[in-house]
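J.: Sharing a model that was predicted from the sequence below.
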Amino acid sequence: MEEDYLYHLLEQMTIDEKIGQLLQLATPFFKGSSTKGQITGPMKEMGVTEEVVENAGSVLGASGAKEISNIQKKHLESNRLGIPLLMMSDIVHGFKTIFPIPLAIGCSWDLELARHAAEIAAKEAAVSGIHVTFAPMVDLVRDPRWGRVMESTGEDPYLNGLFAKAQVHGFQGNDLTDTKRVAACVKHFAAYGAVEGGRDYNTVDMSEWQLRESYLPAYKMALDAGCEMVMTAFTTMNGIPASGNRTLMRKILREEWGFDGVVISDWGALKELIPHGVAEDEKEAALKALQSGVDIEMMTLCYTSHLKELVATGEIEEQLIDESVMRILKLKNKLGLFENPLRGANETLEKDIVFSAPHREVARQLATKASVLLKNDDVLPLSQDQKVALIGPFADNHDVLGQWSWLGSKEDAVTLKEGLETQLKSENLNVAKGCDVESRDERESKIALQIAREADVIILALGEHSWMSGEAGSRTNIKLPKAQLNLLNDLKQLNKPIVVVLFNGRPLDLMDVTEKADAILEAWYPGSEAGNALADLLFGNVNPSGKLTMSFPRAVGQIPTYYNHYNTGRPKGAPDAQERYVSQYLDSSNGPLFPFGFGLSYTSFEYKDAHLSSNIMKQNETIRLSVKVENIGEVIGEEVVQFYIRDLTGEVIRPLKELKGFERITLQPGEQKEITFTITEKQLRYYHSDLSYKSDKGKFMAYVGSNSQDVLAVPFQLM
């Protein structure tokens, strides 16, 4: 459709029809839905009328080609100008084929596989009628008490940005008229991951320098990749909630970054300006949100009820509404909805594509790469002639999808028991729950102990209910529940090898577990193919290669603990440091239990001969960092070679390390490869106190290694 048509369409619209385009309502409000769009009591209390629904611009949470097609057809019959609806949903880590949670996908360090997973999710969503997904979520996370860390790819701004870019490309492709693609919506703008105390929806308070230094880069990389939409955060920034924050939405997003796509609020966020205390009522909330550049209001009626009045009184110019409407119409046009309102929705293809065997195979592959081997005292891999006791609340539990998998079927997910049954004869596998996630039954415990006594090795499947993480899943205690720790203690008394497999949505306090387990495999929530993927890893069909993208603390009292922190004036371990008067805990090490970038393999890799092509670097030149990596073990393995830089002296403080690059390599036993990273002046830039972004001449350290702690260091100087 030519853009001139859109302006002609805008000219024909009444003020009510324009405002309607700015409203997103949930599926049950619409005719053609399974609820037939009946305006019920609660809907009437909201102020929703048939006219409001007929003018609405987008739908939240619809699914299935039949239902979405019915909603669109019914809407076009009643909408005066025949403007199609946008269908939006949370397709976060899969549609029906569920991939590992995003934090786990980050631990794969596999950008191409992450892109491919997003492409599959888009394909399944599009054939089911969806146009927009509320993903990727790129909030930087440093506090595992916050449940939504499971939606992020971790604590590093650079790596988060790379995954954001990969996922945007996977969802959108190169052309949104491709009916196998969906538009992406990056969230939550901005810095939602920095909520105080790790408590969801809580206050965020930070300097603009820290915002730009750590939190904004990933959003910017998503937008540079062509992401079509932005969702506002529930939280505040500099005392102003994001949905009413002109600095965030107008100054940075629109003016500075040049973003001209659609901005949508999160669920009910406009009306939440009132309890936040920055709007007296819905009218003021509507005023502030539109002035700040929020185009679509999700599931409240501040715009619908008050924008017309605000225009009539001159408090808002109608031009502001027109700008938002045009952005929405342009997105609908990019998706080809004016020519083809039903777009990719196809009931026949839906049956063949959604949850298909090829898609499940990719989910299985990604789950193997996303799992992280945290400990292994020569217990893994297992052999098929061993007698295995599979015990724990997740031994045969379908709750392996994690939050934001709302169209995934737990019943169709492969449990750990089902996966192990493909590797072991029935006489070599005995299964008992032992305890529930949070409680313990003595009878179950006795059965578990009995089969453990008869086994050669115990696989203990522990973790959190999926509802313990995700949105509104904040916790002050991030240890495993006592029932599970008690079960571990009892099994330890048998002096049998114990392999702990963890199902969880956040880094946990594992101090108790590491002391008693002989091996620990962090599976996260692995998705639809959980059991098959984990069986592949446990029996060595696939060699673990995942690396953490979020540090594991030794205790909750350390939080936040993250690798790219700043030095202090009294750093522990400095040559002239006093024993007591340094930055330290009296009862714990400063460092994490497991650091960023950490992950074991069934083989070992040796790093040697790290060197630079030159120790002097000029502003307009590059230098190269090289290192030799050798597989000194007995099996083939994949390694993630990580490259970090430290600016030793800056105009403002600089992180002790910053990830600047990585490379996944596969090495046969005894094979050696030389890996080279290019260092550019651009990689040395940072935000100064005046918010200028530039590099400084001076001394730097380049690091290369298998994780953020185990590195080889080489100095260089920028002239």
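T.: Structure received.
J.: Please make it C-alpha for all contacts and neighbour counts, starting now.
T.: OK.
J.: What segments of the stretch 551-700 of the chain are helices?
T.: Using DSSP state H, counting those that start in this stretch, no helices are found in the stretch 551-700 of the chain.
J.: what ranges do the strands span in it?
T.: 605-612, 616-617, 623-631, 637-647, 658-667, 672-679, 686-687, 693-694, 698-705 (DSSP state E, counting those that start in this stretch).
J.: Put this next to the first one:
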Amino acid sequence: MTLEEKVDQLIQLAVPFFEGASDAGQITGPMASLGITEQTVHNAGSVLGMAGAQETINVQRAHLERNRLGIPLLMMADIVHGFKTIFPVPLAIGCSWDLELAERSAEIAAKEAAVSGVHVTFAPMVDLVRDPRWGRVMESTGEDPYLNAEFGRAFVRGFQGADLAGDPDRVAACVKHFAAYGAAEAGRDYNTVDLSERQLREFYLPAYKAALDEGCEMVMTSFNTVEGVPSTGNAKLMRNLLREEWGFDGVLISDWGAVKELIPHGVAADEAEAALKSLKAGVDIEMMTACYTHHLADLIGKGEVEEALLDEAVLRILQLKEKLGLFDNPYRAADPEREKEIVFSAEHREAARELARKSSVLLKNDGLLPLKPSQRIAVIGPFSRSGDLLGPWSWTGSSDAVVRLSEAIRGKLSDPASLTVADGCGIESVTEEQLAEAVEAARNADAIVLALGENSDMSGEAGCRADIRLPEAQLELIRRVRRLGKPFAAVLFNGRPLDLHGVFEEANAVLEAWFPGSEGGLAIADLLFGDVNPSGRLTMSFPFSVGQVPVYYNAFNTGRPQGAPDAQVRYVSQYLDIPNEPLLPFGFGLSYTAFEYGQAELSSDTMTPDRPLTVTVRVTNAGSTAGVETVQLYVRDLSGEVVRPVKELKDYRQVTLQPGESQVVRFEIREEQLRYYHSDLSHSSDAGTFHAFVGSNSRDNAVLPFRLAK
């Protein structure tokens, strides 16, 4: 390969740059200013946002006709929570606590994407999230490092399978965003992150490491700074930690435009310095800017960059193409006829429906739910007839194919004519005529379902909000309906935890549906009528007020905590106007049945590195409906070398119990689960006293003291 051919392998360009694409040549605005030559396009290494079997074949064929060495393109796309069959957003998937279904969702997404010509997906996103103002919380599975790591592993297994080279129905996964993007200050996208290295290693890095341990082929850099240096040019983070310490030898790709963004960040004077710093940091592929293409050859010629660094990057890209079998079959699994059979199949839609049912969380219920088919039901609200249930990062999905919630509910009623439907308001606007229509629709109903929430553009990338309450138009709709004195359930469609003031205290029942995906309308109707018992549990705390944010369960104590035996009334760590605690804690979720916990027991009050403890608790379904309970185990280290969280999730079990049925749930606590990063960054446990907590969420649980002896 010539020097120029090697450099051009490192550029990733959007679909319109390539001949054979349906929108080829339609490059406008900032994209047209990249200054890309026709020859660079012919030498380019990968395509961004490519999907569709025939189109990928057309682009690949046209490329191979023009590429001197016949090196195929990598087709990459954001297949985050489904391809055409859209599953719930990842934050919702996390709330299922179901790793098998999560893996299955990624497997289905991979199969649909692969047959449509995609080779690499930019997923999973495993950023730890604690601030619901940040729009991209919907793309993570929540605020807990252990659970994020487990879901990260599951998604990688689903996307890549056990034999990526031999299974063309899988795609390579790209874990993102490395690193700590979820800690962006003020919950604002692209913003600064400032963490100690100990905090970074303790809370934010484990999920990325878990995905890589599972064999994830690629890593994407984050937009934020780490220790004052933007990730894309951060040699300590990328070269020293990721490459050398962790041994990652796969492909590292920048996020969109992140190489050139080193300039406004203030760590590069120009494109040449941005290219130099990014390559030295270990970034192999530059997405949608041309700093490498314009400057690497010159930098190498001047001796400012070793050509060996370029060769390493090119080799990693070529090795991934070889692993995907592209040199033998550059079209891989792309097949227009098979695409018609596989994509959005009935089997895939049923899996999406099952996951949507398990991802929804019942937040409140005074007995209104489940609804009865014989009731007269009014469905009111901006989501009553909306197809906007897919959520962000569902660009290949179809909102037209979504069964509307009102129609799904109509299908449950003994008399379909007993359903009345009204919009009531828009997402952010309302008129008196709309409110009057809503009141009229509700007037003769036995029960009302208010379908409320955010539209897809209000969360996701660049969807950050300082006020995370429902828009005032929807709060006014709630007030008008409440005046009728009729019972109503609020169903929430959204991509983040909300401040539920104006909703939670008014509604008789609240069901958090998130953005539930292609089959979401049908799934929510299943839950509302009790065909399926809600089993979702929150993986991100719901704040009492945005003023608490960030608020999360595994926080540190202070020297002046509320509730301590010697605590003063005023001079403790507290707000004067709101509680310290969130409205709804991590792990919380209700059911249509009641689960009772017996006395939890430890096998011993002392453990050693060679002798773990067993925790047992009997759980009984004391209600009249079969249900799933998620039994959660937390641990607290009461005296560490550095401060330790008040609780940390260490394990959980999901048990399905029939009415009256009991089951003994067992956990094992091992010494390695008690390790943490000390002030010198060593990773070990300390002898001393611990508390184990067993219960239904991070707030409601039994305490079991024990000691670790060494």
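T.: Nice, I can see it. Since the structure is predicted, the reported quantities are computational estimates derived from the model, not experimental observations.
J.: ok so, going back, dump the strands of the stretch 551-700 of structure 1 to a markdown table, plus mean neighbour count.
T.: Listed next are those as a markdown table, based on neighbours: other CA atoms under 10 Å:
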| stretch | mean neighbour count |
| --- | --- |
| strand 605-612 | 18 |
| strand 616-617 | 18 |
| strand 623-631 | 19 |
| strand 637-647 | 22 |
| strand 658-667 | 18 |
| strand 672-679 | 17 |
| strand 686-687 | 20 |
| strand 693-694 | 14 |
| strand 698-705 | 21 |
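J.: Can you check which of the ones you listed gets nearest to G198 of structure 1?
T.: strand 658-667 (23.5 Å; CA to CA).
J.: residues in contact with the residue nearest to the spatial centre of structure 2?
T.: In structure 2, the centroid-proximal residue (CA atoms, centre = their mean) is S140; its distance is 2.2 Å. Contacts for S140 of structure 2 (CA atoms under 8 Å, 6 or more residues apart in numbering) come out as 90-91, 94, 125-129, 148.
J.: From these, pick the one nearest P550 of structure 2.
T.: Nearest to P550 of structure 2 among the contacts of S140 of structure 2, with distances taken as CA to CA, is V129, at 9.0 Å.
J.: And the closest one, how close does it get to E601 of structure 2?
T.: Using CA to CA, to the nearest Å, we find V129 of structure 2 at a distance of 33 Å from E601 of structure 2.
J.: how about stretch 473-480 of structure 2, aligned to which bit of structure 1?
T.: Mapping stretch 473-480 of structure 2 onto structure 1 (TM-score structural alignment) gives residues 483-490.
J.: and that stretch, which residues are buried?
T.: For stretch 483-490 of structure 1, burial by neighbour count (16 or more other CA atoms under 10 Å) applies to 483-485, 487-488.
J.: Following superposition onto structure 2, what is the mean distance for that stretch?
T.: On superposition with structure 2, the mean distance recorded for stretch 483-490 of structure 1 (mean CA distance after the TM-score superposition for structure 1) is 0.6 Å.
J.: next one: that stretch to chain centre, how far?
T.: 31 Å (CA atoms, centre = their mean, to the nearest Å).
J.: Map C425 of structure 2 onto structure 1.
T.: The equivalent of C425 of structure 2 in structure 1 is C435 (alignment by TM-score structural alignment).
J.: any idea which helix or strand carries its match?
T.: Using DSSP states H and E, C435 of structure 1 falls within no helix or strand.
J.: Distance check, it against E411 of structure 1.
T.: According to CA to CA, C435 of structure 1 stands 21 Å off from E411 of structure 1.
J.: neighbour-wise, which of the two wins?
T.: Ranked by neighbour count (other CA atoms under 10 Å), C435 of structure 1 and E411 place C435 first, with 23 against 11.
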